[in-house]
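> Predicted coordinates and the sequence they were generated for:
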Amino acid sequence: MAEQAELQVYVMYALPQNEFIRPLRVAPGTTVGQAIEQSGVLAAFPDINLVTQPVGIYGKKKTLETALRDRDRVEIYRPLVADPKDSRRKRAAKKQAAA
């Protein structure tokens, strides 16, 4: 049986004023957590806390133990600054007041 080639994946982290995008070549069986460690994002952004911050692949939350597939985009999510429900209520109230 032929040995599977390395996988091409991307690790991403975005801040309002800065973004981190790192393409990586990893071995088959590499997990989300391993790719994050290999990418250097934790050194570049020491405030990242993988215990409290969710991670995902293409916008779907995953665990750090999830095995990667070729061309996966690993994302580290930041905490929400505003509650989406409160934001919608404020927009609706503003729109109603303007009418």
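Everything's here; your move. Numbering: from 1, shown residues only.
> CA atoms for contacts and neighbours, from now on please.
Noted.
> can you pull out the helices in the chain?
Along the chain, the segments classed as helices by DSSP state H run 32-39, 41-44, 84-98.
> one more structure, for comparison:
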Amino acid sequence: MDKSPIAIEVVYALADKQKLLRLSVPSGTTLREAALRSGLDAEFPGLDLAGSPLGIFGKAVAKPEERVLEDGERVEIYRPLIADPKEVRKQRAARAARAKAGEGD
């Protein structure tokens, strides 16, 4: 297998800080390996590169330990969700329904 280097990007973001790194990695590098090579855990205390969900260009990858990167791809390191988006929408709809019912008085 050809191990010539490929160019990739690795990104991670918090609400107030983000970082994008351009890396050259050997061909055959997996998503997880690229995240670990980025060293972003040194810049973002508490970031678990070995266990964080990962994706490529906004699409989550189910098995980042197996997905081999291609030249030019952007590895995204995702944060855990604070709240389930479906649950938040349900709560917002319930509040709106209660407010509407209160207007009819």
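Thanks, I have it. In this text the structure is predicted, and so the values were computed from the model without any measurement.
> so of the helices of structure 1, which one's packed in deepest?
helix 32-39 (a mean of 19; mean count of other C-alpha atoms under 10 Å).
> How much space separates the most centrally placed residue in structure 2 from Y12 of structure 2?
For structure 2, the residue nearest the mean C-alpha position is Y78 (2.3 Å; C-alpha atoms, centre = their mean). As defined by C-alpha to C-alpha, to the nearest Å, Y78 of structure 2 lies at a distance of 7 Å from Y12 of structure 2.
> cool, P80 of structure 2 as well?
When C-alpha to C-alpha is applied, the distance between P80 of structure 2 and Y12 of structure 2 equals 12 Å.
> What lines up with A27 of structure 1 in structure 2?
Superposed on structure 2 with TM-score structural alignment, A27 of structure 1 falls opposite P26.
> Quick check: closest non-adjacent residue to that match.
Residue nearest to P26 of structure 2 in three dimensions, not counting chain neighbours: P5, with 4.2 Å by C-alpha to C-alpha, 6 or more residues apart in numbering.
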